[in-house]
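**Q** fold the following and give me the result.
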Amino acid sequence: MSNQSLVVTGQNVLLPGSDQPQPATITVDIGTGKISDIQTVYTQQSPGGETTFIDAGDKFVLPGLVDAHVHLNEPGRTDWEGFWTGTRAAVAGGITTVVDMPLNSIPPTTTLQNLEIKRQSAQGQCWADVGFWGGVIPGNQADLKSLVAAGVKGFKCFLIESGVEEFPCVSEHDLHTHMQELQDQSTVLLFHAEMESDSSSVQSHEGRDPTEYQTFLFSRPQELEVNAISMITLLQEKYRSLRCHIVHLSASSALPVIRAARSRGLNLTVETCFHYLCLSADDIPNGRPEFKCCPPIRSESNRDALWEALIDGTIDCVVSDHSPCVSELKKFEEGDIMSAWGGINSLGFGLSLLWTESKKRGVSIGQIIRWTSEQTAKHAGLSSSKGHLSVGYDGDLIIWDPAAEFKVSKEQFHFKNKFSAYEGMLLNGVVQQTFLRGRVAYDRTQNGFGGLTPIGKLL
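**A** Down below sits the predicted model:
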């Protein structure tokens, strides 16, 4: 078994530190699942022996993506999503690692016992590797160190109501007790950074049409994000050893606060999402709740500012925040955006979305992979094994056709509930094959998942 290897050669292999692909040949030892050799040459000669040889030709060979913000919802809300469907959607889109959020499953990942329940639910169901975030809620500070010891990658909290009763938001007072508990740990605290204050709050939509996207946009002003991030950076002044991370930044008006915090040496990292970079509020039709998420998709000028912040390094990484639900909760028949569940189904489309948008903005494939693989792996504490095509790293790689074009349709949705804000969009770039530790996890050329079984591990 240990003599078996996968050899992938191509003219366009993305190696670390480069923005553009180059000729290379990568060998993965199937026994260890690790990359054992990289030669910067393209060869059409199979080494023979117990070798699976793949010539990618002019297709791109890329590291598998690491999506560090996914709601898999199992157990408890498995009709919304599950490990089986969610991780299949991931590998079909070139994502070889997902990190699961602590809420929307019942129970949430807020205690060691609840983490165990979740891990048991995931056994044997994962097509991608899966890591877990823990949760910070009022009163669970005594559970945090045991969760760190059990391997959670960090902790998520809300500064505004989360939408599910099992995961209440925390106050500034709560955060002091939790941050004291975590500050000597090798971990990170993630914030859903919207917060109401005396001067700004979630706006009443009384008298406004609940089917209009602008009504929803009006209800969640950018100030909520600015309030939250200002408070987080003040807390960080006291707990400097603890890295804090802003999830799904949508408000460009918070960028000066983030830049100021960084200039003061605060350990603050930031993510944004495919939907904030690839969609604009100016183009969202009324009566279409599939576009609702919190915080909201904002204007075109806001989107441009997020792109600039991503390119200059103010924003570190890009994730999906795949936050699905059953179609009834989306209120499609009424078109009622205000009462619909907020979340965008996107798992598996991120690379194509960013590539399509990036071509208009002069962004390279190397930059995209830095944001969606290298930096997300680093954020989730996985940078010693994921996010790079390097010797000693996991043999997680994808063969990708950058020139292929497709129209997004329900037939391509591998996630459980078949609707998405991206349906009908024309995108570029298609995953041909996904390899996890040197083994095939998805093969479009062989009927997708035909004859395959899930080989993902719990990280």
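**Q** please count neighbours and contacts with C-alpha atoms only from this point.
**A** OK.
**Q** tell me where this structure has helices.
**A** For the chain, the helices defined by DSSP state H cover 83-92, 112-122, 144-149, 172-182, 213-219, 223-238, 255-263, 274-278, 300-312, 350-361, 365-369, 375-379.
**Q** between the ones you listed, which gets nearest to Leu14?
**A** Closest approach to Leu14 among these is made by helix 365-369 (7.0 Å; Cα to Cα).
**Q** helices or strands up against the closest one?
**A** Helix 365-369 sits against helix 350-361, with contacts defined as 3 or more Cα pairs under 8 Å, 6 or more residues apart in numbering; DSSP states H and E.
**Q** packing partners of the helix it packs on?
**A** Here helix 350-361 touches helix 274-278, helix 365-369, strand 426-436, going by 3+ Cα pairs under 8 Å, 6+ apart.
**Q** rebuild the helices of the chain as a markdown table, extending it with distance to Val41.
**A** Listed next are the helices of the chain as a markdown table, based on distance: least, Cα to Cα, whole Å:
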| stretch | distance to Val41 |
| --- | --- |
| helix 83-92 | 27 |
| helix 112-122 | 40 |
| helix 144-149 | 42 |
| helix 172-182 | 47 |
| helix 213-219 | 51 |
| helix 223-238 | 47 |
| helix 255-263 | 41 |
| helix 274-278 | 34 |
| helix 300-312 | 30 |
| helix 350-361 | 26 |
| helix 365-369 | 19 |
| helix 375-379 | 27 |
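**Q** highest average neighbour count across the ones you listed?
**A** helix 83-92 (a mean of 27; mean count of other Cα atoms under 10 Å).
**Q** got the angle for it vs helix 350-361?
**A** Per axes from the mean of the first three to the mean of the last three Cα atoms, to 10 degrees, the angle that helix 83-92 makes with helix 350-361 is 40 degrees.
**Q** to check against the first, give me the structure of this:
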Amino acid sequence: MKAFDLIIKNGNVVLPHGVEKTDIAIKDGKIKLIKQSITDEATEKINAENHYIFPGMIDVHVHFNEPGREIWEGFETGSFMMAAGGCTTYFDMPLNGIPSTTTVEALQQKIIIGEEKSCLDFGLWGGLVPGNIDELAPLAKGGVIGFKAFLSPSGNEEFEAADDYTLLAGMQEIARLGKVLALHAESGPMTVFLSKQKEVNKQFSADDFAETRPIVAELEAVERALYYAEITGCSLHFVHISSAPAVEKIRQVRQKGLDITVETCPHYLLFTHDDLIEKGPVAKCAPPLRSKEERSKLIEALLEDKLDMISSDHSPAPFELKDPKTHHFLNAWGGISGGQFSLLSMIELAIKHNIPFEKIAEWTAMNPAKRFNLESKGSIQQGLDADLAIISLENNQQVTPESFFAKHKQSLYMDHTFPCQIIETFARGKLVYQANKTTIPQANGAWLR
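**A** A predicted model of the protein is given here:
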């Protein structure tokens, strides 16, 4: 019997302490050996000369919409799309399925679908909505990674925003359960009030939409949640933070010892409000893309290590829900379809801003693994899962309908060219994506309780 299943040779391996040219040996889905010039026999050997090997991305924020809205995106197409972007683990959000994941029954339904269809390992968020406080303990026991709540309307009638009582009572219960609450932090009263004013005045432009969701709305919601966390002791994870003032407020409170993490998304780091104007509703998201000046401040906050992780918030929808011929900016679906491009985006930023690749690996893999207790994942180390992305810096990768593997091909990223290319992705040692190949691999993903 051969010593290893796979040896990847001569790669520039992104290790926790830096990049080293070395070999990686894999057996039974695990990294068994990392050293220069492994000469043992293996079932397969790959020469990764001149390529970089990153730990597979862990994306803790995607929307695959099953059950009930598979036409938007499902576990099969969604997981393959993520694999094509060098992602090997993802967490699916609870709100866009029918039913939403706010009960144990809904959770069990989603688990079955995910295990039948996903080619990648996955976790599942539960939901905190008005009226389901008693469901939180059963959901926690059932294996959810944590809970998600909205402080402003979610856009989905099945998943209501949490009022103040629900938020406080829910946070107290989530603290008791030892779980994390992920928050969409925008002030509901502010955004609803401003949106109604725009509708009355028939003001539906890109500028009008941005004005309904100002930075102060994000800041107010963040501050309120932080005060509630002090009272309840609840661990928080702020999703898709878009502004430097919100990041700074979170940083200040974390210094008091509260258990809080914060993510931002690649679209806030690569694109701006000008792209919303140019590309139309396909670039609409909430919070909205900010000004060039605010983008620069957010990048600076990232460089100063004030953010913990990068997540895609892949939020797809059929194009008819974003079509500018039938929808203006206020009523078009809000969400960026782009889960395939997070790691590529961060490598582009690394090249532009001289960010060490080990920092990119920390934001995209190590920190998510630490935050959500994925002990077998998050970095390239002996004994951990062989979750790997092999990347070329010699080739560019342009986003085209043919190279984008989401169910719907319209995206803010369309026509963007990255200064790098995903060559291969391995999930627990199995090849799940190879450049220029469009065959969806066999579903082999495991649900991560």
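**Q** average offset of the longest strand anywhere in structure 2 relative to structure 1?
**A** Taking DSSP state E as the assignment, the strand of structure 2 that covers the most residues is strand 4-15. Here the mean offset of strand 4-15 of structure 2 against structure 1 after fitting is 1.8 Å, by mean Cα distance after the TM-score superposition for structure 1.
**Q** kindly reformat the helices and strands packed on helix 350-361 of structure 1 as CSV and extend each row with distance to Thr85 of structure 1.
**A** Formatted as CSV, those follow (distance: least, Cα to Cα, whole Å):
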stretch, distance to Thr85 of structure 1
helix 274-278, 20
helix 365-369, 24
strand 426-436, 16
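**Q** of the ones you listed, which is nearest Asp312 of structure 1?
**A** Of all those, helix 365-369 sits nearest to Asp312 of structure 1, with 11.0 Å by Cα to Cα.
**Q** how big is the offset of that closest one relative to structure 2?
**A** Its aligned residues in structure 2 lie a mean 1.5 Å from helix 365-369 of structure 1 after superposition (mean Cα distance after the TM-score superposition for structure 1).
**Q** where in structure 2 does that helix align, residue-wise?
**A** The alignment of helix 365-369 of structure 1 onto structure 2 (TM-score structural alignment) covers residues 357-361.
**Q** and the spatially most central residue of structure 2, what does it touch?
**A** When Cα atoms, centre = their mean is applied to structure 2, the residue found nearest the centroid is Ser311 (2.8 Å). With contacts defined as Cα atoms under 8 Å, 6 or more residues apart in numbering, the neighbours of Ser311 of structure 2 are 59-61, 240, 263-266, 342, 364.
**Q** same check on Thr232 of structure 2?
**A** When contacts are counted by Cα under 8 Å, 6+ apart, Thr232 of structure 2 touches 168, 171-172, 175.
**Q** kindly reformat those residues as a markdown table containing distance to Glu211 of structure 2.
**A** Shown next, in a markdown table, are the contacts of Thr232 of structure 2 (distance: Cα to Cα, whole Å):
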| residue | distance to Glu211 of structure 2 |
| --- | --- |
| Leu168 | 29 |
| Met171 | 30 |
| Gln172 | 33 |
| Ala175 | 35 |
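**Q** preserved in structure 1, out of those residues?
**A** Compared against structure 1 with both residues aligned by TM-score structural alignment, their matches' Cα atoms under 8 Å, the contacts of Thr232 of structure 2 retain 171-172, 175.
**Q** let me have these in a markdown table, extended by distance to Thr400 of structure 2.
**A** Below are those laid out as a markdown table (distance: Cα to Cα, whole Å):
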| residue | distance to Thr400 of structure 2 |
| --- | --- |
| Met171 | 43 |
| Gln172 | 46 |
| Ala175 | 44 |
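**Q** which one of the residues you listed is nearest to Glu218 of structure 2?
**A** Distances from Glu218 of structure 2 to these, taken by Cα to Cα, are shortest for Met171, at 19.1 Å.
**Q** what's the closest one aligned with over in structure 1?
**A** By TM-score structural alignment, Met171 of structure 2 lines up with Met179.
**Q** same check on Ser242 of structure 2?
**A** So Ser242 of structure 2 corresponds to Ser250, using TM-score structural alignment.
**Q** one more: Ala406 of structure 2?
**A** Going residue by residue (TM-score structural alignment), Ala406 of structure 2 aligns to Phe415.
**Q** these two touch, right, its match and Glu81?
**A** Yes - checked against Cα atoms under 8 Å, the pair Phe415 of structure 1 and Glu81 is within contact range at 6.9 Å.
**Q** next, count neighbours for Leu120 of structure 2.
**A** By other Cα atoms under 10 Å, 31 other residues sit near Leu120 of structure 2.
**Q** quick one: what's aligned to it in structure 1?
**A** Leu120 of structure 2 maps onto Ala128 in structure 1, by TM-score structural alignment.
**Q** pull the number of nearby residues for the residue lying closest to that match once chain neighbours are set aside.
**A** Leaving aside its sequence neighbours, Ala128 of structure 1 sits nearest to Gly456 (Cα to Cα, 6 or more residues apart in numbering; 4.4 Å). As a burial measure, Gly456 of structure 1 scores 22 neighbours (other Cα under 10 Å).
**Q** quick one: map Leu190 of structure 1 onto structure 2.
**A** Using TM-score structural alignment as the criterion, the counterpart of Leu190 of structure 1 in structure 2 is Ala182.
**Q** quick one: its match from Phe147 of structure 2, how far?
**A** Noted for Ala182 of structure 2: a distance of 6 Å to Phe147 of structure 2, by Cα to Cα, to the nearest Å.
**Q** mind listing the shared neighbours of the two?
**A** In contact with both Ala182 of structure 2 and Phe147: no residue, using Cα under 8 Å, 6+ apart.
**Q** which one of the two has more residues nearby?
**A** Taking neighbours as other Cα under 10 Å, Ala182 of structure 2 and Phe147 compare with Phe147 leading, 28 against 25.
**Q** any idea what the more buried one aligns with in structure 1?
**A** In structure 1, Phe147 of structure 2 lands on Phe155 (TM-score structural alignment).
**Q** show me the contacts for its match.
**A** The contact partners of Phe155 of structure 1, by Cα under 8 Å, 6+ apart, come to 133-136, 187-190.
**Q** the residues you listed into TSV, with extra columns for distance to Phe216 of structure 1?
**A** Output for those, formatted as TSV (distance: Cα to Cα, whole Å):
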residue	distance to Phe216 of structure 1
Trp133	29
Gly134	30
Gly135	27
Val136	27
Thr187	35
Val188	31
Leu189	28
Leu190	25
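**Q** wait, the match of Leu190 of structure 1 sits on Ile145?
**A** No - Ala182 of structure 2 is beyond contact range of Ile145, at 10.2 Å (criterion: Cα under 8 Å).
**Q** so what corresponds to Ala56 of structure 1 in structure 2?
**A** Using TM-score structural alignment, Ala56 of structure 1 lines up with Ala48 in structure 2.
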